[in-house]
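Enquirer: Could you look at this predicted model? Sequence included:
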Amino acid sequence: MIYPNNYEQKIGFNEIRSLLKERCLSTLGKEKVDEMAFSDNAAQVNEWLCQVREFRQLTEAADDFPMQYFFDMRQPVTRIRMAGTHLEENELFDLRRSLETIHQMVEYLGPSPSDQSEEVPYPALARLAEGIITFPAIIRRIDSIIDKFGRIKDGATMTLAGIRHELQKTEGNISRTLYTILHTAQREGLVDKDAAPTMRDGRLMLPVAPSVKRRINGIVHDESATGKTVFIEPAEVVEANNRIRELEAEERREVIRILTVFSDELRPHVKDILESYQFMARIDLIHAKAELAKTFKAYEPKVESRPHMDWIQAVHPLLALSLEKQDKKVVPLDIMLGRAESPELSPLRSTFGRSQGESSHILIISGPNAGGKSVCLKTVGLLQYMLQCGLSVPMSERSTCGMFSNIMIDIGDEQSIEDDLSTYSSHLMNMKMMMRNANDHTLLLIDEFGGGTEPTIGGAIAEAVLKQFWQKKAYGVITTHYHNLKHFAEDHEGVVNGAMLYDRHQMQALFQLSIGQPGSSFAIEIARKTGIPEEVIQDASDIVGRDYIQSDKYLQDIVRDKRYWEGKRQTIHQHEKNLEGRIQKYESSIEEIEQERKAILRHAKEQAEELLRESNRKIENAIREIREQQAEKEAAKRIREELEAFKQEVSEIDTKANDEMIERKMRQIQERKERKEKRKAEKQKLEEQLSTLHSQLSPTAAVANSTLSTLHSPLTPGSSVRIKGLTSVGEIESIDGKMATIIFGGMKTKMRLERLEPATKPKNDSSKAEERNASIAGSYATVSNSTRSAIDSRKLNFHQDLDVRGMRGDEAINAVTYFLDDAILVGMSRVRILHGTGTGILRQLIRQYLGTIPNVSHYRDEHVQFGGAGITVVDLE
């Protein structure tokens, strides 16, 4: 039970809902936010929190979870329940993408189809996906109808394909007719040279000046906003344009028929599809909760079914956001209510002044006005409500949380003129409702308990009501200024005092809650700070009596001293904790150092033994070589040098050095040894290769040398060259700047020098002038035949169109360069470059480049029916 009805408004939960909605991806999630409600079922709340926890882990561990295309398609899907209705093209496109997202989410969260027994990484989310039906067959069916842009495919049906083919054919005829009329009108001076056919109201027309509109036979359909241009539909294309309208109507009828047939197929699955969108809505809500938890720096605690709270560093999330914008920080609160069953008690529990096993289920908070009492009360109400709605809460992870069946609040002024209720009467109505429904699973939040009426009787009634709450063992956080309520806590087991701390020297609130002692209202100090005359303050002190003033001062001193010693205790505790950590760290370091020292000594011993064995091998090898070579002077000298070097390496080891020096010396010797062996092996291998090459040398080496010299020579007229990447060899006829004229097998072509590379010109054979020596091995082929064969192969594989759409400018220019070179080589007279319209930058770059190529005689736009300005037609010489 939640009391009163405007509970969410009083504690600020409406703002929490608004923040959640801002983080939702669709209306699906926003509806779930509105449906979100308080629950007193611990298992249900833990499941909600576990879902949020797992989703946060999922998004942090991976970035491939499908979170796109959260479209709410429930209304269109519900609409097709009626026979004869159908989805529109855009609705079908959104349905396909959202169903694909649902399918991917269910597959991601559940076990793999091949092994249903495998353990899933996110069990709470997997339970959410259980029983959700996905529709891969429907997705494939939609893919057979629409393309990747969401438009009905031409091949959806044969009828539609025929209609669209005829439509394109008719449009092409109209375009050609219009261009013929346009060119005639341009020659006669009736239309501007740069004019082009224009589409108006779905019909192709010619833009002409008003003064010559009567000279063109046709129908005037429209004029420009300035009136300087009129749009005429020539009489020759009127019938064709009418036919286009008819074909468009036929196309629309066929599309509707296709969509209706698909909707009929979809209709039996409407219920399951709607349920799958509910799954998407729940995922959207969990996503919003996880994002809000990041904003609040909150976490998901384990909730116990028993009513209690042991909160450490709890923060009001809305207040924290507000202060963060002002570069300020909120002061966190430590609150405990209920019996603590955990053996690990929070440091705050010692401040209660009671045994650990004793229950304190009602907290009475006193302190100065504007000291944070109401904020503390609202923090408790908001965080507990958020928790039982399945939201993460901003508090320390060492906190423990419980469940309450009823949460009742009395904050603010509820007076009503219509109901004839005063402020105090409204409070009494709330107290009556609370006493009637309170039990040992109820959380009461009361601000300014007993206020709104004469203090003496108000305090008495408040104490009597508080006694009823105490007898019912209800839990509560109550703020008050009444002394009798402060004394009530001392006389009744389970009730504890708390104080909002106040700095008497700086005269400002600290917004810190200290539990165990009552707080002072600091009324005299605050009055003196605000400038109330001292005479008035003295009169007030005389009215209440010196004993009251003195007791209030004693209370302030107690709170001050308690705060001082609590700070000392916390400091000592922190120092002890730091000291224990350092001691543990030093002990671990000493143990690691000892282990490393033993390992170094063991390694050094092994290396010393290996060194001794190596020394023996060196000496034995030296003696054997000297004997075998009969002590040749040079060989003996070399062997002595090697032994001397090895002796020097051994002498470098300082046996009296520490363990680290021994290890370093051993490592240096080993590295030098490895480098020497590596150089020796490389030298031996190089000598073997040189010997092999020398033995294989033949008279053809001179030919190879001349070929190398030719390859490195500069390109001049008469040089033999080939196109990079090709094998055909040609001869440079002339060079003009960066362009060269080359003869390939009797054909001339112009090409940039950077596209060419030097090639060896084979020698003439005396038997046949056209035959050439193709290789050192002696294979022969004629230059003309090989060149012609290469050209024929190029012609067979050459495509007249080049598509550079989607390329960057430099990539497109490079592709066009190679394309035009190949076109010139194979003798192509006309080619087309597909660059698309877009922003027009790619078209402009390509045309600027075409203007620099001598072989390009002309370039222009393609006809409208074949692509228009999106394609450039290039004529080659």
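Expert: Thanks, I have the structure now.
Enquirer: C-alpha only now, for contacts and for neighbours.
Expert: Fine.
Enquirer: which residues touch Arg847?
Expert: Going by Cα atoms under 8 Å, 6 or more residues apart in numbering, Arg847 touches Tyr859.
Enquirer: I'd like to know how far the spatially closest residue to Glu771 that is not a sequence neighbour sits from Arg772.
Expert: Spatial nearest neighbour of Glu771, chain neighbours left out: Thr782 (4.1 Å); criterion: Cα to Cα, 6 or more residues apart in numbering. Relative to Arg772, Thr782 is positioned 5 Å away (Cα to Cα, to the nearest Å).
Enquirer: do the same with Leu95
Expert: Between Leu95 and Arg772 the computed distance is 68 Å (Cα to Cα).
Enquirer: Check Thr456 too.
Expert: Taking Cα to Cα, one finds Thr456 at 126 Å from Arg772.
Enquirer: okay, these two: which has more neighbours?
Expert: Neighbours per residue, other Cα atoms under 10 Å: of Thr456 and Arg772, the larger number sits with Arg772, 18 against 12.
Enquirer: correct me, but the more buried one touches Val783?
Expert: Yes. If you go by Cα atoms under 8 Å, Arg772 and Val783 touch, sitting 6.4 Å apart.
Enquirer: any idea which helix is longest in the protein?
Expert: helix 546-628 (DSSP state H).
Enquirer: now the strands: where do they sit in the stretch 351-500 of the chain?
Expert: Applying DSSP state E, counting those that start in this stretch to the stretch 351-500 of the chain gives strands spanning 362-366, 400-401, 406-410, 442-446, 475-479, 495-503.
Enquirer: by contact count, what packs against the shortest one?
Expert: So that's strand 400-401. strand 309-314 (3 or more Cα pairs under 8 Å, 6 or more residues apart in numbering; DSSP states H and E).
Enquirer: Next one for the comparison:
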Amino acid sequence: MNNKILEILEYDKLKHLADKYLSTSAGMKELKQLAPVSKIDTVQWMIDETTDAADINRLVGPIPVPSLDDINPQLKRLKVHASLNGTELSQIAKVLKATMAMTNFFERLGDDQVNLRHLYDVQSQLVTIPDVTNRLLKSVDDDGRIKDEASSKLHGLRQLIASTETEIRQSLEKYTRGRESKYLSDNIITMRNDRYVIPVEAHYRSRFGGVVHDQSASGQTLYIEPQNVVEINNRLRQVQIEERQEVRRVLAELSEMISPYREEIANNERLLGHLDFVNAKARLAKKMAATLPVINDEGYINLRKARHPLIDAKRVVANDIKIGKDYRSIVITGPNTGGKTITLKTLGIIQLMGQSGFFIPANDGSQITIFDNVFADIGDEQSLEQNLSTFSGHMENVKSILDNITDRSLILLDELGAGTDPKEGAALAMAILDQIQKVGSEVVITTHYPELKVYGFERQDTINASMEFDQETLKPTYRLMLGIPGQSNGIAIAKRLGLADSVIDDAQSLVEDDSQELNQMIGDLVEQRRQAREKQERLEKLVNDNEQKQAELNEKLQRFNENRDDMYEKARVKANHEVANAKRKADKIIHHLRQLEGQKGTPIKENELIDAQGQLNALHRDPRLSKNKVLQKAKQKHNLQVGDAVKVKSYGQIGTILSKRGKHKWEVQLGILKMEIDDRDLEKVSKKELTKADHQKEVRPKRVRTVQTRRTSARLDLRGQRYEPAMANLSDFIDHALLNNLPSVTIIHGKGTGAIRKGTQEYLRSNSRVKSFEYASPSNGGDGATIVYFE
């Protein structure tokens, strides 16, 4: 596409509507580089990707792409073996973490059998690096701070720093809280030159000894490091130096670790940016109520209720625009301020949107075609620098357009031939249209010249059009009327504005009779068109109302059927219950008869007893349900025998029945495990399902869930424990909770120094099975306890 058309139609403003939905630097870069394309396969691919993202938005919400910075500078530094700082490593870690999250997101969509056209292929190109990702997340905070867990030495040094700082504070508190506090200008402990000091009044300097590090602006206060903390401060300084050295070593180690994966990480960033980009297009489509365009390669455009995307939806007037099938040229005539120019721009910008992979602001079923280029001459082209008049400026543009058009071009010309003598301008406009038609391009022009109304009527593949005016108010309605030329309303408008009657009469006498008759004929056509449109709108409203009523009736019928089936099921259960009671009574009677036979010796035939009992047993069977294939299939799945292959529903695993362990218990072999499982948790697996499961195991290894035999509590108390044992207990507790399918648990870590609380939350962030977590309510411990929710 030529850059001029992008400028005229304000293509950059259109893209600006989408950038508010982007969250990645790579997505912003792709949007900035976006331009319309002219290959139908590429356009269809782009539209399909936007459709995938729109389907995901509709089913589960927007694609969860987090905010990601540009990491290309960091990757270039790694290429020359530089060590990255904490912030740079954190940015790379976010990309790797987002890669794993995006992979899991699309796998869940696949498990839910969500059909997508192309985005599964995009996701499949993402490369997850779990070991590197977990190490980075374990070592670097989101804000770039190196965590204590980055190395055991760093953890020990920071613990030593904390204990040394505590020792210094305890020593200095003897001055701030003891008898010496009266010699201080303020009872605080502060820092000067990275050393702990206290503020001493200058004339008491000799009472404290030590080192003076600073003084106040007035000189009345000295910041002194007392002699008894000098050595402790020295030790603290030494440990801090060692800690910084260890941090530098960790940064170098982490940089070296991720350096071999530069290309994979760069590609991941690009793919995440692309997913962010198509997600932004889908969200923009939802915002502006845009629809999927139908693409054709036959040069045919059919826009139904098209709206300009840059005009407020509450103010814009929607129009039907067709070109390329029955006619390839449209001549729009009529007075100014009627909406002719906006109609040109609407057609142009919607065509550019479609060829950029956007949904278009038009009704469902709207069609666009693929142009190799779109040309336009719209607006005032006067140039003082080139000494060109408005007419000359337009002609320069038209010449350039005629030199470059093909039979697959769209041309939009506003006020063609304006700025010169009307007769010459009209003749020139008709000649330009003839030249365009020879090439075979599609063209839409606007003009004031009445001669072009005749041209539009007589020329083949050309149609007249105009913008509707209200005949009573003489105000524009901004509706496009195809097939009807524009009516000249100049004298009528002047009369309505109060111009003298004598002037109006003189003007009408100077207008040719043919022109007056033409205007009257056009006015009649406009009125007929208005009446037809109003009738059509009433019919459409009636159809919509009937469809809504039909939908309500269908819904009520469905509820009636559901209630009927529910009542039938309840009646069947009640009947079976009564029959079961009758059967128990019959069994007692038969038993009593046999006892009588034994006592009196009266023979009772066994077959009579069996027949009677069989008839009673048959009473609770529903003949309609006995032939139900669904129920038969369900019954077969629960008709268990030793040796059957079964699926343990709570674990999602397939095993083999070893033996019966009670009335409703079975011993099942799951891998190397043997478990006693209730028959309600078992389902027989067919040979077809077993073959499919074996095939899936070969293609993709399943996650194995182990069985926890001990009873797991939903609460863990870490108070009073040291950091390392507490973290080990936390990890073990979360594993047991997941194995026992607990939906949520509570971790009591207390408040204290906050170390265990912080460690708990860092662990929870790194565990992919944790859905979310939050502090408990104030009545249940507040920020001294954390509630964890699992996927």
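Expert: Structure received. Quick caveat, the model's predicted, so the values are computed rather than measured.
Enquirer: Quantitatively, what TM-score do the chains reach?
Expert: The TM-score (TM-score structural alignment, normalised by the length of structure 2) is 0.68; 606 aligned residues with a Cα RMSD of 4.4 Å.
Enquirer: one step back: next, format the strands of the stretch 351-500 of structure 1 as a markdown table and append distance to Glu687 of structure 1 and mean neighbour count.
Expert: Below are these laid out as a markdown table (distance: least, Cα to Cα, whole Å; neighbours: other Cα atoms under 10 Å):
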| stretch | distance to Glu687 of structure 1 | mean neighbour count |
| --- | --- | --- |
| strand 362-366 | 94 | 27 |
| strand 400-401 | 79 | 20 |
| strand 406-410 | 93 | 24 |
| strand 442-446 | 93 | 25 |
| strand 475-479 | 94 | 26 |
| strand 495-503 | 90 | 24 |
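Enquirer: After alignment, which residue of structure 1 pairs with Ile56 of structure 2?
Expert: Using TM-score structural alignment, the equivalent of Ile56 of structure 2 in structure 1 is Leu58.
Enquirer: Provide the secondary structure category for its match.
Expert: When classified by DSSP: H, G, I helix; E, B strand; the rest coil, Leu58 of structure 1 comes out as helix.
Enquirer: Contacts only, for it.
Expert: 65, 122.
Enquirer: Which residue, other than its chain neighbours, is closest to whichever residue in structure 2 pairs up with Gln556 of structure 1?
Expert: Aligning on TM-score structural alignment places Gln556 of structure 1 opposite Gly523 in structure 2. Computed as Cα to Cα, 6+ apart, the closest residue to Gly523 of structure 2 that is not its neighbour in sequence is Gln487, at 6.8 Å.
Enquirer: and if you look at Phe277 of structure 2?
Expert: Leaving aside its sequence neighbours, Phe277 of structure 2 is closest to Gly27 (4.9 Å, by Cα to Cα, 6+ apart).
Enquirer: any idea how far Gln550 of structure 2 is from that neighbour?
Expert: Here Gly27 of structure 2 is placed at a distance of 45 Å from Gln550 of structure 2 (Cα to Cα).
Enquirer: Who has more neighbours out of those two?
Expert: Taking other Cα under 10 Å, Gly27 of structure 2 and Gln550 do not tie; Gly27 has more neighbours (26 against 12).
Enquirer: ok so that one is a helix residue?
Expert: Yes. Assessed by three-state DSSP, Gly27 of structure 2 belongs to a helix.
Enquirer: Give the full set of residues in contact with the aligned residue in structure 1 for it.
Expert: Superposed on structure 1 with TM-score structural alignment, Gly27 of structure 2 falls opposite Gly29. Contact analysis of Gly29 of structure 1 by Cα under 8 Å, 6+ apart lists 21, 280-285, 288.
Enquirer: give me that answer again for 6 Å
Expert: 281, 284-285 (Cα atoms under 6 Å, 6 or more residues apart in numbering).
Enquirer: Return the residues in contact with the equivalent of Thr134 of structure 1 over in structure 2.
Expert: In structure 2, the residue matched to Thr134 of structure 1 (TM-score structural alignment) is Thr128. By Cα under 6 Å, 6+ apart, the contact list for Thr128 of structure 2 reads Met100.
Enquirer: Repeat the analysis, applying 8 Å as the threshold.
Expert: For Thr128 of structure 2, the contacting residues are 96, 99-100, by Cα under 8 Å, 6+ apart.
Enquirer: Quick one: the strands in the stretch 1-150 of structure 1, in order.
Expert: 2-3.
Enquirer: Okay, helices next: where are they in it?
Expert: Counting by DSSP state H, counting those that start in this stretch, the stretch 1-150 of structure 1 has helices at residues 7-11, 13-22, 27-35, 42-61, 74-79, 89-109, 123-129, 136-143.
Enquirer: One more: the stretch 301-450 of structure 2?
Expert: 340-354, 390-404, 422-439.
Enquirer: hmm, back to that, quick one: the match of Gly27 of structure 2 from Arg17 of structure 1, how far?
Expert: From Gly29 of structure 1 to Arg17 of structure 1 the distance is 11 Å (Cα to Cα).
Enquirer: before we move on, what about Val380 of structure 1?
Expert: Note on Val380 of structure 1: its distance to Arg17 of structure 1, by Cα to Cα, is 18 Å.
Enquirer: Counting neighbours, go ahead and name the busier of those two.
Expert: It is Val380, of Val380 of structure 1 and Arg17, that has more neighbours when counted by other Cα under 10 Å, with 24 against 15.
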